[in-house]
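Engineer: Structure here, sequence nowhere to be found:
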């Protein structure tokens, strides 16, 4: 039998096979609350036979969504709607369920993709975004507010609260979103993080917030349930986040008991230049990088 169809364990969670449905934003919530679209979409996926279904990026704050239509888990109303969704899936399928928690940072407050995906103006219902430094994603975007230490403390508390809610709802797994140019990725990359305090500058400092949040949600989520982290392995921009730094981060997460690393790439800068080969080829890290990450 192909390894693809053999069981695999993520921490204490054993999956029937190695096919995992990754988080995919639907931009279809009602002020953060799951809707009938989520019931239909995720209900269908729950019958796919995959080993794990991870729900889309779910914001920990009302102002943390990519768009106003992003799924959320930050208060009793969003939790109640999520409970209905989870119950509906569980009533009809035994597929393990994961939830990805995130915050869009400077890439928040945008139109949904089918309306262009550009940043919303205040007149359109947009809001002030936050980031490690006051550097916008695109030249046409309003500058984000450089997040204060007090605001960082609030942000960490929001992640913890969402993790507790996810645990109550019975999710089997959590995934921390540190990829695609969203807030935690913004802290990792020197292109977007030009802070001079303990959260900026050195690689150790730029990794600090993600590692702190991982540790805090690890304490808030049941100890027997796995937590993974999604990262972009490279920004595809010179001087940005890259594979070598990703290996260092992976090693630090392993020390903290992280169950897996979900590897993607890009999303931090409009200047990214992704080399595209033939679709029959798969771009993998070098053998030396893979061996280094395993040490």
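Structural biologist: Perfect, I can see it now. A quick note: this is a predicted structure, and the numbers were derived from the prediction, not measured.
Engineer: can we go C-alpha only for contacts and neighbour counts from here?
Structural biologist: Fine.
Engineer: all strands for this structure, in order.
Structural biologist: With strands called from DSSP state E, the chain shows them at 8-10, 13-15, 20-21, 52-59, 97-102, 130-131, 145-146, 173-178, 227-232, 260-264.
Engineer: for those, which one sits closest to residue 196?
Structural biologist: strand 145-146 (11.6 Å; Cα to Cα).
Engineer: For that closest one, give me every contacting residue.
Structural biologist: Strand 145-146 is contacted from outside by 128, 129, 130, 131, 132, 133, 134, using Cα atoms under 8 Å, 6 or more residues apart in numbering.
Engineer: in terms of contact, does the second one touch residue 103 like I think?
Structural biologist: No: between residue 129 and residue 103 there is no contact, the gap being 10.4 Å when judged by Cα atoms under 8 Å.
Engineer: between these two, who's got more neighbours?
Structural biologist: residue 103 (28 against 22; other Cα atoms under 10 Å).
Engineer: what's near enough to touch the more buried one?
Structural biologist: For residue 103, the contacting residues are 58, 59, 60, 61, 64, 65, 66, 177, 182, 183, 184, by Cα under 8 Å, 6+ apart.
Engineer: and here's the other structure:
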């Protein structure tokens, strides 16, 4: 048996294999009116095809817990019934294809109110349809971006409750896994890193202060999520900044231990995204060592992401003990049936959807 195709059990939930779809923003939700933030038929087809293609877990992209937490006007949201109902269709379809439906909950913080990625991006001013952005401290992303409003402690409490409320809706919509997005320069990451957190209250300063929001949100989500279903947390293991105080892999290990104690079942290990001047040397598997270190030193399951493209490469990550699962992003965009092709390459028998059997035949 290939390690990639061994089931993995988190709490009472068994995920059929270790190839998971990474959450990737599609910027395809309704952008205005009563349908704002509502998933469309594109999402249904996009996510359903990855489930049909054999991924063991299919995670819906970063889904904002409140309107001003969207990266762009075209992001998914989960703060009302219309959004919940549309996502319920998607969760059901994912499950019908034998995959586990999962969803990532997020708040973009100072990286909110931007244009579509791939269509110029950049900040969108309030007068042009954007909205005021918030953050840990009043530090803009870069020149030309708005200075975020520093969240008050009362506003932070509201954000914590928004994550819990969105988790309740995710459960009602039929999702079996929920992930808290604490990576890639979004709001929680902005609190974690001393590059973006200059606060002097209980949410800033030392490690305990800077990780407080991550811990409070995780605890709030865990409290409303069933005890027999898993909670995941995505972290940027490092800011990739060497010459000034920043978030490091050593702190990621410490945070992982604390999140594990709060009920996080697996850490989704990525990196970067906080500041545009980071120097990242991207190469095949470049983030796997971070996952391996956190798994080894923090003692909880992890998944690895980042330029994992070949079946043998993905298999090696697991057999080496560097991770418990792999998340594929761009590779599953290019080939929704990558898991089925990987099965053949690794000598594992996996059936294609019955509707495609006449085309695949013995070449499956």
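Structural biologist: Great, that's in hand. For clarity, every value in this text was computed on a predicted model and none was experimentally measured.
Engineer: Just give the TM-score of the two.
Structural biologist: After superposition, the two chains reach a TM-score of 0.95 (TM-score structural alignment, normalised by the length of the first structure), with 293 aligned residues with a Cα RMSD of 1.8 Å.
Engineer: on that earlier part again, please pick the buried ones from the contacts of strand 145-146 of the first structure.
Structural biologist: Taking 16 or more other Cα atoms under 10 Å as the criterion, what is buried in the contacts of strand 145-146 of the first structure is 129, 130, 131, 132, 133, 134.
Engineer: which of those residues lies closest to residue 209 of the first structure?
Structural biologist: Proximity of these to residue 209 of the first structure (Cα to Cα) peaks at residue 132, which lies at 10.2 Å.
Engineer: Show me what that closest one lines up with in the second structure.
Structural biologist: For residue 132 of the first structure, the aligned position in the second structure is residue 136, judged by TM-score structural alignment.
Engineer: pretty sure its match contacts residue 196?
Structural biologist: Yes: using Cα under 8 Å, residue 136 of the second structure is in contact with residue 196, at 6.8 Å.
Engineer: Give the residues shared as contacts by these two.
Structural biologist: By Cα under 8 Å, 6+ apart, residue 136 of the second structure and residue 196 have these common neighbours: residue 190.
Engineer: Now do stretch 298-314 of the second structure: distance from first to last residue.
Structural biologist: 22 Å (Cα to Cα, to the nearest Å).
Engineer: Which residue is the nearest non-sequential neighbour of residue 125 of the second structure?
Structural biologist: Computed as Cα to Cα, 6 or more residues apart in numbering, the closest residue to residue 125 of the second structure that is not its neighbour in sequence is residue 131, at 6.8 Å.
Engineer: Pull up the gap between the one you found and residue 165 of the second structure, please.
Structural biologist: According to Cα to Cα, residue 131 of the second structure and residue 165 of the second structure sit 22 Å apart.
Engineer: so how far is residue 178 of the first structure from the aligned partner of residue 189 of the second structure in the first structure?
Structural biologist: Superposed on the first structure with TM-score structural alignment, residue 189 of the second structure falls opposite residue 185. According to Cα to Cα, residue 185 of the first structure and residue 178 of the first structure sit 5 Å apart.
Engineer: Tell me which of these two has more neighbours.
Structural biologist: More neighbours surround residue 185 than the other of residue 185 of the first structure and residue 178, with 31 against 25 (other Cα under 10 Å).
Engineer: now that one: how far from residue 275 of the first structure?
Structural biologist: 21 Å.
Engineer: Pull the contacting residues for residue 178 of the second structure.
Structural biologist: 102, 103, 104, 105, 167, 170, 230, 231, 232.
Engineer: wait, residue 58 of the second structure
Structural biologist: By Cα under 8 Å, 6+ apart, the residues touching residue 58 of the second structure are 20, 21, 22, 47, 50, 51, 94, 99, 100, 101, 102.
Engineer: Determine which residue in the first structure is aligned with it, please.
Structural biologist: With TM-score structural alignment as the criterion, residue 58 of the second structure matches residue 53.
Engineer: if I look at its match, how far off is residue 2 of the first structure?
Structural biologist: Separation of residue 53 of the first structure from residue 2 of the first structure (Cα to Cα) stands at 21 Å.
Engineer: Where do the helices of the stretch 1-150 of the second structure begin and end?
Structural biologist: Remark: helices assigned in the stretch 1-150 of the second structure by DSSP state H, counting those that start in this stretch are 41-52, 81-96.
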